[in-house]
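Colleague: structure for this input, please:
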Amino acid sequence: MDPHDSAVPPVDVEAPAATPEAPRLFLPASALVSETLGRATILLVDSVDINRQLIKGILKAGPYRLLDARNPVDAFHILQREPVDLIIADMMMPAQGHPMYGGFEFCRQVKANRRTRLIPILILTSVQGIDNEVAGLESGADEFLIKPLQPAVVRTRIRTMLRNKRTIDSLEEAETILFALAQTVEQRDKETGNHCQRLAALSVALGTALGLPEEDLVALYRGGFLHDIGKIAIPDAILFKRGVLTEAEWTIMRSHTWKGEEICRRMRSLSPVLPVIRNHHEKWDGTGYPDGLGGEQIPLLARILQLADIYDALTSRRSYKSAFAPEEAMKILGKESEMGWRDPELVSVFVEMVRQPNFVARSAALFAPEDDGSEEGMELQSMRDSLARMSREVLK
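Modeller: All right, here's what the predicted structure looks like:
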């Protein structure tokens, strides 16, 4: 948050000038396997041993690492500990209550989990019929082959699926690098601590209170990390200047909004986050930047993240101020609403949310390791998985 964005008067003090060494970047383990060994990992899921042996024979000469499981339970245990590039599953795997549709249910579960939903699935079956093929594809299977299998067709289909998977992995790695850059921006200032994580949690909590759909919650979560990525293009002499910035320097500082948008624009998956990055410094009365938007013209997600950003800045300690108590921070937000700077209705919801019992604990739960298996728990797990990819796999 920029000091002049809040009603709290900025203090003319020396800002910390230290710039810690940028963290090293690491590719996901699955990418490292493909790049260093040239081998894709394929998981075979079939209750019949001879069927798995047949597939192994067909793929024996290929550059593959083959894992096998007798049932979906064993398969999920493997998926939890192994990076898998492709799943080959039989449609007729036994499943409680629905013996003929075990493979389809397995597909649905794989595709419902954000950790595994991008893994392509090839379904094999000896059952003829368009209905079965349609059911398989609707369950999440990416390809469908009828037995008896033709080895050349199997190998060609697998190569095609793995080629597509590598393309997806490349896009995911590019997105991950952007998150790493955003983390680098934050870590240039030791005082901000885990600002991105807290901002992501606060934004998602407010979005949840408003009843926003999951895609908006994910955009808010990502926006918590990417909102200030444009500051990577701001010179240290300005970003860490000791004292008040000149008007010319403020012009450069304000450019981090549209520069951040430009950095992320090429990633189509980040398009829902672009308004958050560009417009989180707009004001309700139209006096903000970079576009001077006012009222409902300001994208809702940008308004949500803005409140979370201000609240976190107010309740965090800085070299030029002590941390405000939550009640004091909410009074400041209320004052800024009266001044015409903030969305008054959104401020009311935010204040009510913060005053709820165990608010801090519930926000922190977004990053807890447990998952109770409920629909809400799965959504939180998806966000935690995203954070894990950004923070643990990329930043060491």
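Colleague: please count neighbours and contacts with C-alpha atoms only from this point.
Modeller: Fine.
Colleague: so what's residue 111 closest to, chain neighbours aside?
Modeller: Distances taken as C-alpha to C-alpha, 6 or more residues apart in numbering place residue 117 nearest to residue 111, at 4.0 Å, with adjacent residues excluded.
Colleague: tell me which element the one you found falls in.
Modeller: Per DSSP states H and E: residue 117 is located in neither a helix nor a strand.
Colleague: go on, residue 281?
Modeller: Secondary structure assignment for residue 281, by DSSP H and E: no helix or strand.
Colleague: same question for residue 124.
Modeller: Taking DSSP H and E as the criterion, residue 124 maps to strand 121-125.
Colleague: what packs against that strand?
Modeller: Applying 3 or more C-alpha pairs under 8 Å, 6 or more residues apart in numbering; DSSP states H and E, we find strand 121-125 packed against strand 86-90, strand 143-146.
Colleague: could these be laid out in CSV, adding mean neighbour count?
Modeller: Listed next are the helices and strands packed on strand 121-125 as CSV, based on neighbours: other C-alpha atoms under 10 Å:
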stretch, mean neighbour count
strand 86-90, 25
strand 143-146, 17
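Colleague: could you dump these into JSON lines with distance to residue 189 added?
Modeller: Putting the helices and strands packed on strand 121-125 into JSON lines (distance: least, C-alpha to C-alpha, whole Å) gives the following:
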{"stretch": "strand 86-90", "distance to residue 189": "41"}
{"stretch": "strand 143-146", "distance to residue 189": "48"}
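Colleague: tell me which of these lies nearest to residue 245.
Modeller: Across the helices and strands packed on strand 121-125, residue 245 has its closest neighbour in strand 86-90 (53.6 Å, C-alpha to C-alpha).
Colleague: quick one: the closest one to strand 121-125, angle?
Modeller: Computed by axes from the mean of the first three to the mean of the last three C-alpha atoms, to 10 degrees, the angle separating strand 86-90 from strand 121-125 equals 20 degrees.
Colleague: I have a second one here; can you model it like the first so I can compare?
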Amino acid sequence: MKKPLILVVDDQQINIDLLKRIVISLGYNVITSTNGEDALKKVELHSPDLVMLDIMMPGMDGYKVAEKLKGDEKTRRIPIVFITGLKDLENNIRAFEIGADDFFTKPFNMKLLGVRIRSLLKQKMLNDKLVGMEKVLVTLARTVEAKDPYTHGHSERVGRIAGKIAVRMKLTKDEINLLSWAADLHDIGKIGISDTILHKPGRLEPAEWKLIRKHPIIGRQICESLPSPGELLDVIESHHEHLDGSGYPNGKSGDDISLYTRIISVSDVYDALTTDRPYRKRYTPSEAIQILEEETRKGWWDKDVLELLRVVIQ
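Modeller: Got it, this is the predicted structure:
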């Protein structure tokens, strides 16, 4: 099994030597850097499993390094441990606001630091496994879509629309990421529905429609095997619910339907309306908006989300 790799960043060689000895004593590999710019290059080149970071350095300080790492999708899951001589609470708070995973002031307890490093590396390993499982599920969901030329690319388009709406709503990066994940997986439950029903060119029989309405619950059951956020499971199960309670599978209404679900639902319906289906030709964007407006007046959709949809598709 490959040993974890830790990047130590400090502008003082004496500190680097001390931290390097600690890392090696824990049985891990180590690389070092003396400034922020070089640290970012080494992260890109070596993909370390954890970064130990000083704050006060010439040029790019530790805060800026952490902001860049936590702001990049490729590196945001790398644990960051600040180790600094700054003792005031304000610096501690700022570090955690940026996304630091721990904060030690010098002089520090070496045993405690070792315990935290082990703990953070274990958590990262679990997170990496989770990401791998997510990718498998997303691939599975897209494979289901790809079998049908009418729905091929649907989840990706829903994700793009939902993401644009979320940006207009000033949602956080984590919230936007959750929406993207939800868009990818919202229809994964269709894997449990017969292709004959999914691709039927005519009107569904009542028994067939009853089966179709089960796909949100099947999707939730598939994703429950993951340590998934509750919000994600809720979107998967609830994306066909209506605000007036007339949707399925559980007849949820009003505030029981989350903002994430409201965004995905409107994005989902808009994309479905503007693409060809076995039983009808696509609607134009303006026709689709008119249909959504009528359904909003019935009490199905969130009018604020619909208004933002109108803006982002222009």
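Colleague: returning to what we had before: next, work out how far apart the residue nearest to residue 111 of structure 1 and residue 347 of structure 1 are.
Modeller: Distance check for residue 117 of structure 1 against residue 347 of structure 1: by C-alpha to C-alpha, to the nearest Å, it reads 36 Å.
Colleague: could you check which of those two is surrounded by more residues?
Modeller: residue 347 (19 against 15; other C-alpha atoms under 10 Å).
Colleague: middle-most residue in structure 2, spatially?
Modeller: Among the residues of structure 2, the one closest to the centroid is residue 177, at 3.3 Å (C-alpha atoms, centre = their mean).
Colleague: which other helices and strands does the helix ranked longest in structure 2 contact?
Modeller: Criterion DSSP state H: the longest helix present in structure 2 is helix 110-146. Where contact means 3+ C-alpha pairs under 8 Å, 6+ apart, helix 110-146 of structure 2 is packed against helix 13-25, helix 173-185.
Colleague: most packed of those helices?
Modeller: Neighbour counts (mean count of other C-alpha atoms under 10 Å) averaged over each of these peak at helix 173-185, with a mean of 21.
Colleague: what's the first helix or strand after it?
Modeller: Heading C-terminal from helix 173-185 of structure 2 (DSSP H and E), you reach helix 195-198.
Colleague: what sits up against that next one?
Modeller: When contacts are defined by C-alpha atoms under 8 Å, 6 or more residues apart in numbering, helix 195-198 of structure 2 is touched by residues 204, 208, 212.
Colleague: and if you look at stretch 194-204 of structure 1?
Modeller: Residues outside stretch 194-204 of structure 1 that contact it (C-alpha under 8 Å, 6+ apart) are 183, 186, 217-218, 220-225, 304-305, 308-309, 312, 363-364, 366.
Colleague: make it 7 Å
Modeller: By C-alpha atoms under 7 Å, 6 or more residues apart in numbering, the residues outside stretch 194-204 of structure 1 that reach it are 217, 220-221, 224-225, 304-305, 308-309, 312, 363, 366.
Colleague: before we move on, the earlier item: closest one of the contacts of helix 195-198 of structure 2 to residue 94 of structure 2?
Modeller: Set against residue 94 of structure 2, the nearest of the contacts of helix 195-198 of structure 2 by C-alpha to C-alpha is residue 212 (49.1 Å).
Colleague: that closest one maps to what in structure 1?
Modeller: Here residue 212 of structure 2 is matched to residue 253 in structure 1, going by TM-score structural alignment.
Colleague: cool, residue 135 of structure 2 as well?
Modeller: Matched to structure 1 by TM-score structural alignment, residue 135 of structure 2 sits across from residue 176.
Colleague: one more: residue 311 of structure 2?
Modeller: Aligned counterpart of residue 311 of structure 2 in structure 1: residue 353 (TM-score structural alignment).
Colleague: how far does the host helix or strand of its match sit from the chain's center?
Modeller: Under the criterion of DSSP H and E, residue 353 of structure 1 resides in helix 344-354. Put simply, helix 344-354 of structure 1 sits 25 Å off its chain's centre (C-alpha atoms, centre = their mean, to the nearest Å).
Colleague: that helix vs structure 2, mean deviation?
Modeller: Helix 344-354 of structure 1, aligned to structure 2 and superposed, deviates on average by 4.3 Å (mean C-alpha distance after the TM-score superposition for structure 1).
Colleague: mind listing what's buried along that helix?
Modeller: For helix 344-354 of structure 1, the neighbour count (16 or more other C-alpha atoms under 10 Å) marks 344, 346-347, 350-351, 354 as buried.
Colleague: what lies in contact with it?
Modeller: Residues outside helix 344-354 of structure 1 that contact it (C-alpha under 7 Å, 6+ apart): 206, 330, 333-334, 337.
Colleague: how about a cut-off of 10 Å?
Modeller: With contact meaning C-alpha atoms under 10 Å, 6 or more residues apart in numbering, helix 344-354 of structure 1 is reached by 202-203, 205-207, 209-210, 284, 295, 300, 303-304, 307-308, 311, 326-327, 329-331, 333-338, 359-360, 363.
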